[in-house]
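Asks: After the sequence you'll find the predicted model.
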Amino acid sequence: MSITPGGCGASAIIFQAPVNEGRMRFLSKLAASVFMTLMALPAFADLPQHVPQDKAFGFQPAATEVARQIQIFHNLWLMPIITAIVVVVTLLMLYIFIRFNRKANPEPMRFSHNSLVEVAWTIIPILILLIIAVPSFRLLYLEDVIPEADLTVKAIGSQWYWDYEYTDPAGDPDKTLSYSSIMLEADEAKAAGKPRLLGVDNPMVVPAGKVVRVIVTATDVLHSFAMPAFGVKIDAVPGRLNETWFKVDEPGIYYGQCSELCGKRHAYMPIEIHVLPQADYDAWFVKTQAEYAASYAPKRAQLASAN
């Protein structure tokens, strides 16, 4: 999910072939490739944080507790189970190929079932699913149950930009703010020091260490609000309100994208979130609210001078 650096999985391919010099050379090359890959993994630790990296794999560094739990579930539960299944099935297939081929068994065996095998391949998958279910239900509960929010932001998806609306939990009309967030062109992003196709003109800004509830909807077609570092991905559906939440303790700039195919410029609908210390956030909110209020204030008509 990614989506930048996180856990990694390994897979093995086993080829059945006669033991000969060619096979030994192949295995030597394979072992050398695996060794070099494992030796290169620590280099990913030096990559910049919060920005997707070219040719990287795994998850982005987790910025929220939800993202951390997602990565733990993936790395410590799913990947070991999946790896074990792949290894066992591969070994069984190799055993069948060797033990029950035409040369080894010119006379085919004649039986229709095996009770022990049938019971085993029924019970074992059930146990595997139960093992996966326990941590997955805990994770779903963590994602679904939203704590009492310190801030509510409404994210509205449109082709191909986002609108953000801030509302005060107490209903104070003086603490509201709304604006649009549009992707910067390549030259604008470069001048602003932002990554290409991810930087925007007006990012979402939230305070660090606070529970932020995000209400998500859309005006035209399906969109999806996705922030990999937060462990957040939720559909934006026209005429419907979905909600999610996050709490980021580390100030910084985080990037995501619309993750639902929404038209020809789907790839140009990024999400940029600035997480600021509370004092900086308060100053930003007051300043931005005043700027937008001034820009939208009705202007008085000016009469031409009689002179």
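Replies: Good, I have the coordinates.
Asks: Every contact and neighbour count from this point should use C-alpha atoms.
Replies: Will do.
Asks: And the strands in the stretch 101-250 of the chain?
Replies: Remark: strands assigned in the stretch 101-250 of the chain by DSSP state E, counting those that start in this stretch are 151-158, 161-167, 177-181, 204-207, 212-218, 223-227, 232-236, 242-246.
Asks: right, and these - which one's nearest E65?
Replies: Proximity of the strands of the stretch 101-250 of the chain to E65 was assessed by C-alpha to C-alpha; the nearest stretch is strand 242-246, lying at 8.3 Å.
Asks: How far does the closest one sit from its chain's centre?
Replies: Taking the mean C-alpha point of strand 242-246 and that of its whole chain, the gap between them comes to 14 Å (C-alpha atoms, centre = their mean, to the nearest Å).
Asks: Over to stretch 135-144?
Replies: Relative to its chain's centre, stretch 135-144 lies at 16 Å (C-alpha atoms, centre = their mean).
Asks: list the buried ones in it?
Replies: Applying a neighbour-count criterion of 16 or more other C-alpha atoms under 10 Å, one finds 135-136, 139, 143 buried in stretch 135-144.
Asks: which among those residues gets closest to Y161?
Replies: Each of these was scored against Y161 by C-alpha to C-alpha, and E143 proved nearest at 25.4 Å.
Asks: can you pull the contacts of that closest one?
Replies: When the contact criterion is C-alpha atoms under 8 Å, 6 or more residues apart in numbering, the partners of E143 are 66, 244-245.
Asks: Show me what stretch 244-253 is in contact with.
Replies: With C-alpha under 8 Å, 6+ apart as the contact definition, stretch 244-253 has outside contacts at 50, 63-66, 143-144, 146, 208-216, 230, 232, 234, 272-277.
Asks: Generate a PyMOL selection restricted to the buried subset of these.
Replies: Of those, the buried ones can be selected in PyMOL as follows, counting by 16+ other C-alpha under 10 Å:
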select buried, resi 50+63+64+65+66+143+208+209+210+211+212+213+214+215+216+230+232+234+272+273+274+275+276+277
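Asks: from the contacts of stretch 244-253, which ones fall inside helices?
Replies: Judged by DSSP state H, helices contain the following of the contacts of stretch 244-253: 65-66, 143-144.
Asks: mind listing what's buried in whichever strand or helix holds K287?
Replies: For K287, the enclosing helix or strand under DSSP states H and E is helix 278-296. For helix 278-296, a neighbour-count test (16+ other C-alpha under 10 Å) marks 281, 285, 289 as buried.
Asks: A further structure is provided below for comparison with the first:
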Amino acid sequence: MWYMMNFQDFNSFLYMYMIEFHDLSLMILLMILFFIMYIIIMFMYNLMINKNILHNQIIEIIWTMIPMVILIFMAIPSLKILYWMEDDYDMFFITMKILGHQWYWSYEYSDFKDIEFDSFMMTEYMPMSLRLLDVDNRLILPVDFYIRGMVSSLDVIHSWAMPVMGVKIDAIPGRINQFIMNINYLGIYFGQCSEICGLNHSFMPIVLEVMPLEMFLDWANKN
């Protein structure tokens, strides 16, 4: 059951850094927690206390400077990850448009002629499919290329989320949001709409199928 309590395995370098930053922050917080618990217990059982000491300027400076240093130590990797998330690379292999509807997704490949389709949740069980997570038309992308996604909505606010990529971006009517991802491994990955968008919000799955470039180009030519 431990794997259900942790994050999903990363499939992009950006998500790997997010997990590492989470682990670093958690380790720092646990160290602070144990230190404070130790101080509390020590003062509860320590009778050698001078109650006449009301202040100590050196200690006050120390307990002000140490948290500041810790926050700076945590801010540097955090800002680096934020910069990578918003970095605008010059070269994209594919720019795709993702449109949210009530309650399905539409995909358009801007760099290929006339490749666009809707993606609905499968209503009938098929062998080797996951209930409430599989779709009739999967999003097909090549491995190990920079992909730019342009996300918007045609009705209400949705959220396109793919946990293994570290991507969760809102689809807002009248606004285009952008994300960048580089997929490192082949496979089939699942996500869902992560913004409450109405009656069938829980029935807007996302399925991403990652394949080698040759297979992707064959698929694009057939469509």
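Replies: All right, it came through fine. Everything numeric in this text was worked out from a predicted model, so none of it was measured.
Asks: ok, back up a step: list just the one of the strands of the stretch 101-250 of structure 1 that sits closest to R265 of structure 1.
Replies: strand 161-167 (9.7 Å).
Asks: what comes into contact with the closest one?
Replies: By C-alpha under 8 Å, 6+ apart, the surrounding residues in contact with strand 161-167 of structure 1 are 151-157, 173, 175-183, 204, 269-271.
Asks: gap between the residue sitting nearest the centre point of structure 2 and P142 of structure 2?
Replies: Taking C-alpha atoms, centre = their mean, the centroid of structure 2 lies closest to G166, which sits 2.6 Å from it. Using C-alpha to C-alpha, to the nearest Å, G166 of structure 2 is found at 17 Å from P142 of structure 2.
Asks: residues near the residue mapped onto K194 of structure 1 from structure 2, how many?
Replies: K194 of structure 1 maps onto S129 in structure 2 when the alignment is built from TM-score structural alignment. S129 of structure 2: 12 surrounding residues under other C-alpha atoms under 10 Å.
Asks: for A267 of structure 1, same thing?
Replies: Every residue meeting other C-alpha under 10 Å relative to A267 of structure 1 is counted, giving 16.
Asks: returning to that earlier point: adding distance to A56 of structure 1, write the strands of the stretch 101-250 of structure 1 out as a markdown table.
Replies: Compiled in a markdown table, the strands of the stretch 101-250 of structure 1 are given as follows (distance: least, C-alpha to C-alpha, whole Å):
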| stretch | distance to A56 of structure 1 |
| --- | --- |
| strand 151-158 | 28 |
| strand 161-167 | 27 |
| strand 177-181 | 27 |
| strand 204-207 | 26 |
| strand 212-218 | 29 |
| strand 223-227 | 17 |
| strand 232-236 | 20 |
| strand 242-246 | 25 |
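Asks: Of all the ones you listed, which one is nearest V86 of structure 1?
Replies: That would be, of the strands of the stretch 101-250 of structure 1 and by C-alpha to C-alpha, strand 232-236, which comes in at 28.8 Å.
Asks: Mean deviation, that closest one versus structure 2?
Replies: Taken over the aligned residues, the distance from strand 232-236 of structure 1 to structure 2 averages 1.3 Å (mean C-alpha distance after the TM-score superposition for structure 1).
Asks: so that strand versus strand 151-158, what angle?
Replies: Taking axes from the mean of the first three to the mean of the last three C-alpha atoms, to 10 degrees, strand 232-236 of structure 1 and strand 151-158 form an angle of 50 degrees between their directions.
Asks: residue range for strand 232-236 of structure 1 in structure 2?
Replies: Residue correspondence for strand 232-236 of structure 1 in structure 2, counting by TM-score structural alignment: residues 167-171.
Asks: next one: the matching stretch to chain centre, how far?
Replies: Averaged over its C-alpha atoms, stretch 167-171 of structure 2 has a centre that lies 9 Å from its chain's centre (C-alpha atoms, centre = their mean).
Asks: and if you look at stretch 142-152 of structure 2?
Replies: Between the mean C-alpha position of stretch 142-152 of structure 2 and that of its chain there is a distance of 14 Å (C-alpha atoms, centre = their mean).
Asks: what stretch of structure 1 does that stretch fall on?
Replies: With TM-score structural alignment applied, stretch 142-152 of structure 2 matches the range 207-217 in structure 1.
Asks: related to what we said a few turns ago, which among the buried residues of helix 278-296 of structure 1 gets closest to T122 of structure 1?
Replies: Y281 (55.8 Å).
Asks: neighbours around the nearest residue to that closest one once chain neighbours are set aside, how many?
Replies: Nearest non-adjacent residue to Y281 of structure 1, counting by C-alpha to C-alpha, 6 or more residues apart in numbering: P207, 5.6 Å away. Using other C-alpha under 10 Å, the number of residues around P207 of structure 1 comes to 23.
Asks: Test my guess that P207 of structure 1 contacts V275.
Replies: Yes - look at P207 of structure 1 against V275 with C-alpha atoms under 8 Å: they come within range, at 5.5 Å.
Asks: Quick check: neighbours shared by these two?
Replies: Going by C-alpha under 8 Å, 6+ apart, no residue sits against P207 of structure 1 while also sitting against V275.
Asks: still on that earlier bit, rebuild the buried residues of stretch 135-144 of structure 1 as a markdown table, extending it with distance to R23 of structure 1.
Replies: Output for the buried residues of stretch 135-144 of structure 1, formatted as a markdown table (distance: C-alpha to C-alpha, whole Å):
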| residue | distance to R23 of structure 1 |
| --- | --- |
| P135 | 42 |
| S136 | 42 |
| L139 | 45 |
| E143 | 49 |
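Asks: biggest separation within these, which pair?
Replies: Pairwise across those, and taking C-alpha to C-alpha, the largest span is found between P135 and E143, at 12.5 Å.
Asks: Tell me which residue of structure 1 matches up with I36 of structure 2.
Replies: Aligned against structure 1 - with TM-score structural alignment as the criterion - I36 of structure 2 pairs with V89.
Asks: separation between its match and T122 of structure 1?
Replies: Plainly put, V89 of structure 1 is 15 Å away from T122 of structure 1 if you go by C-alpha to C-alpha.
Asks: now do I156 of structure 1
Replies: Computed as C-alpha to C-alpha, the I156 of structure 1 to T122 of structure 1 distance reads 46 Å.
Asks: Have a look at the two and say which one is more surrounded.
Replies: More neighbours sit around I156 than around the other of I156 of structure 1 and T122, counting by other C-alpha under 10 Å; the figures are 24 against 10.
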